[in-house]
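A.B. asks: Below are the sequence and a predicted model; questions follow.
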Amino acid sequence: MGSVWKRLQRVNKRAAKFQFTVSYHQLTLETTSKWKPNKLSVVWTRRTRRVITDPLPWEPTMKDPLKGVVVWAIPENKEVSVTLFKDSRTQELEDKDWTFVVEDVASTGKKRQLAAAPVNMKKYASIESTQSQLKISLRPTSKKIVGATLECTLSCVFLREGKATDEDMQSMASLMSVNNNGDIATLEDFDEEDEFEEISQQQSLKEVLDLTTQIDLLTNSISESEFASTPMSGK
């Protein structure tokens, strides 16, 4: 049912598809005195889509043993294709968040989410190829973490433009995961003392609000005449 609402919501809209490439340089992680990570990986995710780096060891610094770094001597590149939709009223690209998540990978293979930060891909989308240097402060999602910072380069290449309902503009992963909690790690990824229940409740509330917004937009769309298509503008 969710995929139907998504398709109806996109009627009369334009869309642009972009190829984003992130190049990881350094991850800084500060822990409490009671725990230290094993190996760390960075997950670039939206719903069920997950692009993961190879786990690398966390090395404490000489000045502060509670603050350590993961350094990519050779930057690790990861790519995602992102479809951004144009608001038919403002003719501007709509927001779309992809989230960077830091995970600890234990020697047993168990993964634990430590910190996360959303990045609005609209801010870095451009008709002309661009490259942006990012220093992202991530919000701790575990009480074992004091703070985390990710340094990376984000590149954007414009692929094509078309109607939002065109087959080559559809993201099947997005359509199939409307009610999927893939943005939130599974229960075993958290420590027992972490605030998983609160995060889950916030996510459920967000989904209800999103569905209400979709219904409102559909109602407005039915009552309005079809919007004239206009060329996609740059940033």
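C.D. replies: In hand now; what should we look at?

A.B. asks: hey, let's count contacts and neighbours off CA atoms from now on
C.D. replies: Will do.

A.B. asks: Give the buried residues for the longest helix anywhere in the chain.
C.D. replies: In the chain, with assignment by DSSP state H, the single longest helix is helix 196-223. Within helix 196-223, the residues that count as buried by 16 or more other CA atoms under 10 Å are 196, 207, 211, 214-215, 218, 221.

A.B. asks: Show me what it is packed against.
C.D. replies: In terms of contacts (3 or more CA pairs under 8 Å, 6 or more residues apart in numbering; DSSP states H and E), helix 196-223 is packed against helix 2-9.

A.B. asks: now for whichever helix or strand comes after the helix it packs on, which elements pack on it?
C.D. replies: For helix 2-9, the following helix or strand on the C-terminal side (DSSP states H and E) is strand 14-31. In terms of contacts (3+ CA pairs under 8 Å, 6+ apart), strand 14-31 is packed against strand 67-85, strand 145-163.

A.B. asks: ok, now how distant is the residue nearest the centre of the chain from residue 21?
C.D. replies: Nearest residue to the geometric centre of the chain (CA atoms, centre = their mean): residue 98, 1.5 Å. Distance of residue 98 to residue 21, given as CA to CA, to the nearest Å: 12 Å.

A.B. asks: Just say which of the helices and strands packed on strand 14-31 is most tucked in.
C.D. replies: Ranked by mean neighbour count, the helices and strands packed on strand 14-31 are led by strand 145-163 with a mean of 19 (mean count of other CA atoms under 10 Å).

A.B. asks: A further structure is provided below for comparison with the first:
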Amino acid sequence: MSSVWRKLQHQHKLATKFRFTAQFRELLLQCCQKWQPSNVSICWTHRKRRCSTKLRKWEPTITDPYSGLIIWPSKDAEILDIVTTLYRDTRRDTFDDKEWCFIVEEVTMTGKHKPIASVKINMRLFINEVPGVLTELKLRLKPLRDELEQCVLHLVLSCLVIKEGNALDEDMRSVASLISVQGLNQDTVENGVASDDISCKVATENLPEAKTISYKELMYATAPVEKPQSPSATPKVKRRSCCSHLLKPFLPFRMSL
């Protein structure tokens, strides 16, 4: 039902497909004495779409044993790419809001991902149609557990226009709207596989051939069928002329006229 509502909202709108690239530089985690993470990863998500970085080991600094700084060198940079569709009205130049979320997750020894901090960014604010322009961001994430005091993410964001067209075109629709909640495997979400690599296939080999019927035939087919009653079950009604006993006193008067 939500996909139908989004499709109605995108009517009479223009769609532009963008490719956003995030290159991570630093991640600062200020913890406490009770808890420090062992391994962390960064996830970039929107609804059922998700892509994440490799595991990074958290190590405390020399000055503060509860503060850890993860640095990605330029030679071994961690890059995440997403392809998303933004919509705008034909009478306006600005795109509609669309939020993606950066989530810092703790990865346990059993491989379970637990979110510890998150921040939402509006992708329309970072649109730049000039190729090669980089936007440097320093985001302060909201802690999701009490033991985490501070989380700061430093990254560089770039944007590239892929295609423009009508919002209702099949190739312009967002991947998240094409994948239903029931059709998405939960293991895919847990393993951090990007939904851009997922293709929805419909098996049509064993489907019966479609038959076209008219509106009259459809109404006849869906009309309720009344069950005929047996003669014994039908009550006998004594028929008589309507109000004939009331008209008898007035018959002579009417004949005299």
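C.D. replies: The structure has been received and is ready for your questions. All of these numbers come straight from a predicted model, not from anything done at the bench.

A.B. asks: hang on, the earlier thing: close enough to count as contact, the residue nearest to the centre of the first structure and residue 123?
C.D. replies: No - between residue 98 of the first structure and residue 123 no contact is recorded; they are 11.6 Å apart, counting by CA atoms under 8 Å.

A.B. asks: show me what contacts residue 172 of the second structure?
C.D. replies: Residues in contact with residue 172 of the second structure, defined by CA atoms under 8 Å, 6 or more residues apart in numbering, are 15-17, 85, 163-166.

A.B. asks: quick one: residue 89 of the first structure and residue 10 of the first structure, what's the gap?
C.D. replies: 13 Å.

A.B. asks: Repeat that for residue 105 of the first structure.
C.D. replies: Distance from residue 105 of the first structure to residue 10 of the first structure, by CA to CA: 39 Å.

A.B. asks: did I read that right, residue 168 of the second structure in a strand?
C.D. replies: No - using DSSP: H, G, I helix; E, B strand; the rest coil, the assignment for residue 168 of the second structure is coil, not a strand.

A.B. asks: Residue 45 of the second structure maps to what in the first structure?
C.D. replies: Using TM-score structural alignment as the criterion, residue 45 of the second structure maps onto residue 45 of the first structure.

A.B. asks: likewise residue 141 of the second structure?
C.D. replies: Match for residue 141 of the second structure (TM-score structural alignment): residue 138.

A.B. asks: Its match: neighbouring residues, count only.
C.D. replies: 20 (other CA atoms under 10 Å).

A.B. asks: before we move on, what about residue 10 of the first structure?
C.D. replies: 22.

A.B. asks: Quick check: closest non-adjacent residue to it.
C.D. replies: residue 164 (5.6 Å; CA to CA, 6 or more residues apart in numbering).

A.B. asks: Give me the aligned partner of the one you found over in the second structure.
C.D. replies: Under TM-score structural alignment, residue 164 of the first structure pairs with residue 167 in the second structure.

A.B. asks: and the gap between its match and residue 244 of the second structure?
C.D. replies: Residue 167 of the second structure is 73 Å from residue 244 of the second structure, by CA to CA.

A.B. asks: Repeat that for residue 141 of the second structure.
C.D. replies: Counting by CA to CA, the gap from residue 141 of the second structure to residue 244 of the second structure is 91 Å.

A.B. asks: cool, residue 69 of the second structure as well?
C.D. replies: According to CA to CA, residue 69 of the second structure and residue 244 of the second structure sit 105 Å apart.

A.B. asks: Kindly report the same for residue 168 of the second structure.
C.D. replies: 71 Å.

A.B. asks: what about these two, which has more around it?
C.D. replies: Each of residue 168 of the second structure and residue 244 has its neighbours counted (other CA under 10 Å); residue 168 has more, 16 against 9.
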